[in-house]
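1. I would like to see how this sequence folds:
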Amino acid sequence: MMKLVIAEKPSVAVAIANVLGVHNRKDGYITGNEYIVSWCVGHLVQSAMPEDYDPKYKLWKLGDLPILPESFKTVVIKETKAQFKVLSALMNSDKIDSIICATDAGREGELIFRLTYNKANCTKPFQRLWISSMEAKAIRKGFDDLRNGTDYNNLYYAALARMRADNVVGTNFSRLYSLLYNQNINIGRVQTPTVNLVVQRERDIANFVPTPYYVLEADCGDFVAISENIYDYDKVDLLYKSVNNNSAVVISVEEKQHKENPPTLFDLTTLQRTANKEYGYTAQQVLDIIQGLYEKKLLTYPRTDSKFLTDEMVDSTVEIIANILKSDAVTANKNLNINLNAVNIDRVVNNSKVSDHHAIIPTVTLAKSDYTVFENLSSAEINCLTLVINRLLAATYTPYLYSETIVKVEINGYIFTAKGKTVIDSGYKTILNENMSEHILPPGIVKGKEYTDVTVNCLNKATTPPKPYTDDTLLSAMENAGNTTDNSEYKAILKQCKGLGTPATRAGIIERIIKTGYIIRRNKNLIPTAKAVSLIDLLPDEIKSADLTAQWEMQLEEISSGKISSDEFISSIYKYVSDICNTKKSSTVDKSVFKEDNKSIGICPRCGKPIIEINKAYICTGGKDCGFILWKNDKFFTDKKKKLTTAMVKTLLSKGKVKVKDLYSAKKDKTYDAYVTYEDTGKYINFKLDFKR
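-> Model prediction:
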């Protein structure tokens, strides 16, 4: 008799098979010794759609809503049907007496295995492999400590309940709003609040009104001191006249020493955010890159929400750091003079903050490698790998220490402040190559010293609007979605469950709302389309806010801990969906609410993709890979008292020229008509006048 090991993907199965000494490759599995090692390809089984319950649901009708199945069905995913057949046959083979679940250790990994196991009608006993690294040592230890599969029943029940609820909410609300508004509308528990975040940010930017303020700058000769921000012009004008060309007296000199502790280790979200800031990689790109590095045994498990390690990892992590510091493979750090005795591993160890998986760190395999490990890696892989290496070294190194000198001077009764900064110990910042700029005040500044004929300048300043979301900042907003709710209980829950989505799903959510036409990526910025704005305007708060996720997570956690049954949770979801469907079906709606300005107005001359209109420009949907953009308020037109319109852009794109009437000539102070053409440099669009056509 043999044991069947089921991994989540082929590469993981190969790594496990190598450790077990299983090398006989077959179609869909590997066999040898007493084991057969096979794999899923992610999810092989998914929720059934309404039409799978009853063919009548193929036609979308308001009268059929809500669709609330009495029993839950699943279907085999067509694209991976062949591998499901392989697994089903193996599970039910007389040669197999037991099964080992080796899918990723977490809620989703548990669900992937259980759905496949149940769909295959398998009843054989199974054990659970629970590991956070694909290194041989970790795999062997995991097989020495296999756990009873039923120990994770509640985790599975919670995962299945979440899947069922997402399916019911998504299918019912997507059909409901699509039918009501004659639009193809996709609604989801996580994706819709995420769209809402982006829409609200765009509105904050559009509605932002700068607040002017003033800062007085006093030049004392040896140094410059500044006032606090002043928002009243009359006050600053009066103050300026009072202090200019007057004497300044030093009333205090204070020196403070500051300690800035190193950052924590990377979890998935912080690694995605850092790589987006440093290199412009999208969240999905980073996940794909580090998943590949994990499968190559160079990084530990990537889909983690922890920034800490466990006690049992102390010795191996110190060994990893020591080997990294000796290895020429770590090109970014080979010239660093880091004292291994200064490494403080304790600050990154906290058992209570590690649940399914620990923080992302390099593996022993990487640490013991030489230059050849990088030869088959892409530049993006090397960049992400270096980020993780440097983060481990920085997180366990010494704090950054600096001294701050604060000088306060009084000029005619008003206080001005000057600050100096001196680095004492660069600490971890040396590893991360972070800014450590100094501003050293001159010696001789003592209390009571007087500076005569001080010149004062008035600086006009203004508050600045918030910036559009990037992958970096949207990931942060999703993780901290509790900040958007006024409900203190929900705020606490969202903080505990770490916001909208999970580290493993957030990248996919961002890509999904781009693919479905709610968000476009403009360089690094994420901008809502008119479709997104219209959708958010018509949806009730309970669908577009993060509160629903808070309610669910509270109950899913109770399912995981065995406090409530999944049936209780599903009953509450059915009531919620039923109430909204029945209320909305009987209401009157304005079907013209969806604006049309997010539709294609032409074809991009650079790449052939659609051009769409956004708030301030007409842009190519190809994003930064193309970069074609026409600004509505391009200086070429504003100088001539014109604005680029949709009609003009349509003609320009289709004919290469457009006739524009009443262009203004400042030189002649009169208007004229002319054709406008454009030249594409590959980077910029330059408009030109043409009087010959």
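2. make it CA atoms for all contacts and neighbour counts henceforth
-> Fine.
3. what about residue 387, how many neighbours?
-> Counted with other CA atoms under 10 Å, residues neighbouring residue 387 total 19.
4. Which helix or strand contains it?
-> Residue 387 belongs to helix 379-395 when assigned by DSSP states H and E.
5. Any buried residues in that helix, and which?
-> Judged by neighbour count using 16 or more other CA atoms under 10 Å, the buried positions of helix 379-395 are 380-395.
6. ok, these vs residue 38, which is closest?
-> Residue 38 has its nearest neighbour among the buried residues of helix 379-395 in residue 381, at 27.4 Å by CA to CA.
7. Please tell me I have it right and residue 68 contacts residue 169.
-> No - using CA atoms under 8 Å, residue 68 and residue 169 do not qualify as a contacting pair, with a distance of 9.8 Å.
8. still on that earlier bit, ok now the helix holding residue 387, how far from the chain's centre?
-> In terms of CA atoms, centre = their mean, to the nearest Å, the centre of helix 379-395 is set 18 Å apart from its chain centre.
9. What's the first helix or strand after it?
-> Next along from helix 379-395, by DSSP H and E: strand 400-411.
10. Can you name every helix or strand that that next one contacts?
-> Contact partners of strand 400-411 among helices and strands, from 3 or more CA pairs under 8 Å, 6 or more residues apart in numbering; DSSP states H and E: strand 246-260, strand 414-425.
11. measure stretch 118-128 end to end?
-> 16 Å (CA to CA, to the nearest Å).
12. Run through who's touching that stretch.
-> Stretch 118-128 is contacted from outside by 45, 74, 87-88, 91-92, 97-102, 146-150, using CA atoms under 8 Å, 6 or more residues apart in numbering.
13. Quick one: mark the members of these that sit in helices.
-> Among the contacts of stretch 118-128, the residues falling in helices (DSSP state H) are 87-88, 91.
14. From the residues you listed, pick the one nearest residue 575.
-> Nearest to residue 575, judged by CA to CA, of the ones in helices among the contacts of stretch 118-128 is residue 88 at 35.9 Å.
15. got a list of what the closest one touches?
-> The contact partners of residue 88, by CA under 8 Å, 6+ apart, come to 116-117, 120, 122.
16. Reformat those as JSON lines; add neighbour count.
-> Formatted as JSON lines, those follow (neighbours: other CA atoms under 10 Å):
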{"residue": "116", "neighbour count": "23"}
{"residue": "117", "neighbour count": "23"}
{"residue": "120", "neighbour count": "18"}
{"residue": "122", "neighbour count": "17"}
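17. Include secondary structure when you put these into CSV, please.
-> Below are these laid out as CSV (DSSP: H, G, I helix; E, B strand; the rest coil):
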residue, secondary structure
116, helix
117, helix
120, coil
122, coil
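18. From these, pick the one nearest residue 480.
-> Nearest to residue 480 among the contacts of residue 88, with distances taken as CA to CA, is residue 116, at 33.7 Å.
19. Could you also give me the structure for this next sequence, so I can compare it with the first?
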Amino acid sequence: MFPRASLVRRPEAVQRPGMTKSLEYLLTAGCLKDFVGRNSQPEGQSVPMQGKGLIITEKPSVAKDIVQALGGFEEKGKGDYYESETMVCTYAVGHILTLLEPEDINPIYKRWRLADLPIIPEDFKTKPVPNQKTRLGVIKKLMERNDVAYLVNACDAAREGELIFREIVKHVGVTKPIHRLWLQSMTKKAIQDGFKSLQDGMKYIGLAAAAECRAHADWLIGMNATRALTVRLKAKNQRGVSWSAGRVQTPTLSLLVERELEVLEHNPQAYWKVIGNFEANGQVYDGTWYDPNFDRKNATREQKEDRIFEKAKAEAVIQTIAGKPALASETRKPSPRNPPMLFDLTSLQRTANTRFGWSANRTLRAAQRCYETHKVLTYPRTSSKVLPEDYKPEVSRILDILSGTGDYGPHAKHLLDKGLLNQDKVFNNEGVTDHFAIIPTGEVRALEGDDQKLFDLVTRQFMASFYPPSVYEEVERITEVGGNYFRSKPPRVLKEAGWEAVFGKVPDKGDKSFAALIPGKDKAEGVSVKSSEATLEEHETKPPARISEAGLLSLMENAGRHIENEELSQALRGADGLGTAATRADIIENLKNREYVDENLRPTPKGIRLIDILHRINASRLTSAELTGQLELFLNEVEEGKRSPGDFMREIATYAKDVVDSTRDFDFEQIYPDENPLGPCPNCGRPVFERAWFYGCSESTKRAGKKACDFLIWKDFNGRYINRNAVRILLEKKVTPELDGFKNANGKDYRAVLELQGGKLVRRVVENSTEVDPNQPQLDVNLEPIAPCPLKCAPDCMVIETPADYACQTKVKGRDAGEKRGAPGFAFPRVLCKRNLTREDLVTFLQTKETPIISDFVSKKGRKFSAKLVMENDWTGFRFEFPPRVKKSAAKDDEGAGTEAAATASPAPAEGNG
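-> So this is what the prediction gives:
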């Protein structure tokens, strides 16, 4: 995948400031040597446990759990750290360091110029993340204390956790020995056991090296590709627009774009189905004609065994069977559905998207709150669906606690009484990755909103995994008449609920509408039935379905299965595909924030154009999962000591240079040649060709004021990508069919027809085509009133839940009467800036005219921020109020996030939300 040729040295005259004279520096990997060779004892020697140990966790909540589990700690410095007689414990807040930006390396890089690319730093140095200088200062001061003799890495047990800790150690520059705490659960016993068996940091040097190599590789590829593409693709009048590219982000976008182009290029075809009408034992049933000799192997996606693409042939079938005797055969058989596996993060996100319509990010936020804040679920950022084999006593303990609850009690008691099934599948040490599956911890808390729904889903899945299969009865009846065959497949009937009982399913009482051909028999052949007149149904082929968020998560997770190179495929499968369980939600959100896809994951013209350009300039590797597969293969070799970090970085640097060269050297006229004309120009009759940004004839693209024809069709037309097929139809028929995907000023979708009138393109909006906003939250409703309406709209007017907000009964009645947003009354959002607001938040707001400070708001650009909502305009509006800022530099960044959030959700006088 990566070039194996020796690196090309640049002439001295074109050396870049902040770069080495050649890429050979990376062979020595001085920074990596410092990174992994420091802070460990020689192999085979134990680390002395003298003096105090400094524990560094990845999150504040984990630090609290550890000090509570170990005991004997006192809070110091207003919660900055904790200290006991033998240990000190402090925390990071995720990544508190980030790699230097190019302009930090040298001011010349403030201007994005192709002449300065590729940017290859001599050393990958770090700087504090905005607002984290104080946190870094606390950690540094503790690290440098004379009584601190060794460090304990208590960050998450994975590659990223190792990176967070080692970055801090390297940045501070201390050389004290390192121990590693490797936890897969945050229970008190697990923490205590973990500290009894701390590992020597030397054991994780390979993991640390691979972690930093991955971070540096992503920087090199992403930074250079993004700058090169932005310089080449950004219009002259665009400011602040970036054409971001990356190792995982771009292949993910490519999956969506490939499907979108299939949808757009689809040409509907008419086909017919013949529905036969029959009677057996006094009961009427239908059957659909099918071809028993259908060749599935060589069929196209649109060809099916029950589709007839010639109407005359379909009509002939009806004539052939008229008045003929019919014989029916039938098979009834049980169809078991195996119990589900436990959830890993990706399967949990898929299920929540399918059942609740949640985004991957929304699911992750709820799971994190259930883990960190409520302590009711285990660590969610896992790619494992099994438990350790020694976890059986813990499962019994959790079931014992659940057996005392109302909702889960009967199912938990059943498992305790009958015993746990499927233990070989659920308990499997080999299937445990850095963390085991997501299960309840046994803590019982009162939850609301998203947190309650997610906890319920995980808890029921946990219990269901130990149940027997559910069993359905499937029936297939084949009716033959006049040499034609008709298939009948009624809905399955649930005979034994099995594991589905945990989700509320009960066995069906029986479907008498489709009784057996021979009563009491599961099989029947050659039974005479009556044949009535058949009917003809006309249909039209549909394009493939667009990819949902659940579908995209599956495609990302299974990306390696479609790679022909077996070695790369295995590497990608071992890395769980594109991205990780912990990062896929952020990748998807980044695609939305960078306007490559909309909220429904439909690629925008910008996203389609990026992938199209990359393919045309022979940079397709950047759009392929194979790049990630190759990188993971090399990272595994680095972790195992089979490849040096320097060799790895040399490969990456060479690849980054190739991407820049491909981007710098292409010519738009060469990658969009005058080939494959789409039709004649309606103005001058010359052939119309595809260009980079539009479709036009040769005369419409002349420069320097010599344009002889003004006909062109922009690819980005009112937010919709105009594809080749639409242009081809337009030039041929002067009008297109109804096209979806156009967007109005509010970002809502609508349908329109494009027409050519006098050589000009005209858009005709389809009446009543504006769709319901797919981003409007539609949540479950608790019908119990919450509190009296603060506006006192009417006697006994109460605030209640609606699928989208909390509103008083007067306002709800006004909406039902058609007043919609203009309806008078009180309303308060249930989801604001992607944060679920609970009934408790509302009650506090009504009592004190403000909420507590709420974390996890997400701005329009994907930045998290904290704020409280304060009442305005006598209960008809509210505003954000942000926590006080301590430092001027921090205030600048917080203010930026706050301004952005306020613009996203400014209060509306009548509704109280934006």
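20. Let me see the TM-score of these two.
-> Remark: TM-score between the superposed chains equals 0.83 [TM-score structural alignment, normalised by the length of the first structure]; 615 aligned residues with a CA RMSD of 2.9 Å.
21. so which of the helices and strands packed on strand 400-411 of the first structure gets nearest residue 162 of the first structure?
-> That would be, of those and by CA to CA, strand 246-260, which comes in at 40.8 Å.
22. Contacts only, for the alignment partner in the second structure of residue 310 of the first structure.
-> Aligned by TM-score structural alignment, residue 310 of the first structure pairs with residue 388 of the second structure. By CA under 8 Å, 6+ apart, the contact list for residue 388 of the second structure reads 427-429, 432, 436.
23. Mind putting those residues into CSV with secondary structure, neighbour count and distance to residue 748 of the second structure?
-> Converted to CSV, the contacts of residue 388 of the second structure look like this (DSSP: H, G, I helix; E, B strand; the rest coil; neighbours: other CA atoms under 10 Å; distance: CA to CA, whole Å):
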residue, secondary structure, neighbour count, distance to residue 748 of the second structure
427, strand, 19, 48
428, coil, 17, 48
429, helix, 13, 49
432, coil, 19, 44
436, coil, 27, 41
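24. would TSV of the residues you listed with distance to residue 268 of the second structure be doable?
-> Formatted as TSV, those follow (distance: CA to CA, whole Å):
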residue	distance to residue 268 of the second structure
427	50
428	49
429	51
432	47
436	47
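25. Out of those, which is nearest to residue 599 of the second structure?
-> Among those, and counting by CA to CA, the member closest to residue 599 of the second structure is residue 436, at 31.3 Å.
26. What count of nearby residues applies to the nearest residue to residue 201 of the first structure once chain neighbours are set aside?
-> Leaving out its chain neighbours, the residue that sits closest to residue 201 of the first structure by CA to CA, 6 or more residues apart in numbering is residue 468, at 6.6 Å. Residue 468 of the first structure has 19 neighbours, counted by other CA under 10 Å.
27. counterpart of residue 468 of the first structure in the second structure?
-> Aligned partner of residue 468 of the first structure by TM-score structural alignment: residue 546.
28. Just the buried ones among the contacts of stretch 118-128 of the first structure, please.
-> Buried members of the contacts of stretch 118-128 of the first structure, counted by 16+ other CA under 10 Å: 45, 74, 87-88, 91-92, 98-102, 146-147, 149.
29. among those, which two are most distant?
-> Taking CA to CA as the measure, those span a maximum distance of 28.6 Å, between 74 and 146.
30. ok so residue 498 of the first structure is a helix residue?
-> No - Residue 498 of the first structure: not assigned to a helix; according to three-state DSSP it is coil.
31. wait, what's in contact with whichever residue in the second structure pairs up with it?
-> For residue 498 of the first structure, the aligned position in the second structure is residue 576, judged by TM-score structural alignment. Residues near residue 576 of the second structure by CA under 8 Å, 6+ apart: 383, 557-558.
32. In helices, which of those fall?
-> Among the contacts of residue 576 of the second structure, the members falling in helices (DSSP H) are residue 557.
33. who wins for most neighbours among the contacts of residue 576 of the second structure?
-> residue 383 (25 neighbours).
34. So what does residue 177 of the second structure match up with in the first structure?
-> For residue 177 of the second structure, the residue aligned by TM-score structural alignment is residue 125.
35. Neighbours of that match, how many?
-> 12.
36. swap in residue 548 of the first structure?
-> 17.
37. Please apply the same query to residue 407 of the second structure.
-> Using other CA under 10 Å, residue 407 of the second structure has 13 other residues around it.
38. Give the aligned equivalent of residue 40 of the first structure in the second structure.
-> Under the alignment (TM-score structural alignment), residue 40 of the first structure pairs with residue 92 in the second structure.
39. most centrally placed residue in the first structure?
-> Residue closest to the mean C-alpha point of the first structure, counted by CA atoms, centre = their mean, is residue 475 at 2.8 Å.
40. Return the residues in contact with that residue.
-> When contacts are counted by CA under 8 Å, 6+ apart, residue 475 of the first structure touches 269, 273, 506.
41. preserved in the second structure, out of those residues?
-> Retained in the second structure by both residues aligned by TM-score structural alignment, their matches' CA atoms under 8 Å are the following of the contacts of residue 475 of the first structure: 269, 273, 506.
42. Map residue 564 of the first structure onto the second structure.
-> Counting by TM-score structural alignment, residue 564 of the first structure corresponds to residue 643 in the second structure.
43. what about the closest residue to its match other than its chain neighbours, neighbour count?
-> Counting by CA to CA, 6+ apart, residue 643 of the second structure lies nearest to residue 637, which is 5.2 Å off, once chain neighbours are set aside. Neighbour count of residue 637 of the second structure, defined by other CA under 10 Å: 17.
44. And residue 637 of the second structure, how close does it get to residue 359 of the second structure?
-> 35 Å.
45. which residues touch stretch 430-450 of the second structure?
-> Residues from elsewhere that reach stretch 430-450 of the second structure (CA under 8 Å, 6+ apart): 157-158, 183-185, 187, 342-345, 366, 374-388, 397-399, 401-402, 452, 455, 458-459, 462, 836-839.
46. Which of these fall in strands?
-> Among those, DSSP state E puts residue 836 in strands.
47. What is the nearest of the contacts of residue 88 of the first structure to residue 487 of the first structure?
-> Nearest to residue 487 of the first structure among the contacts of residue 88 of the first structure, with distances taken as CA to CA, is residue 116, at 38.9 Å.
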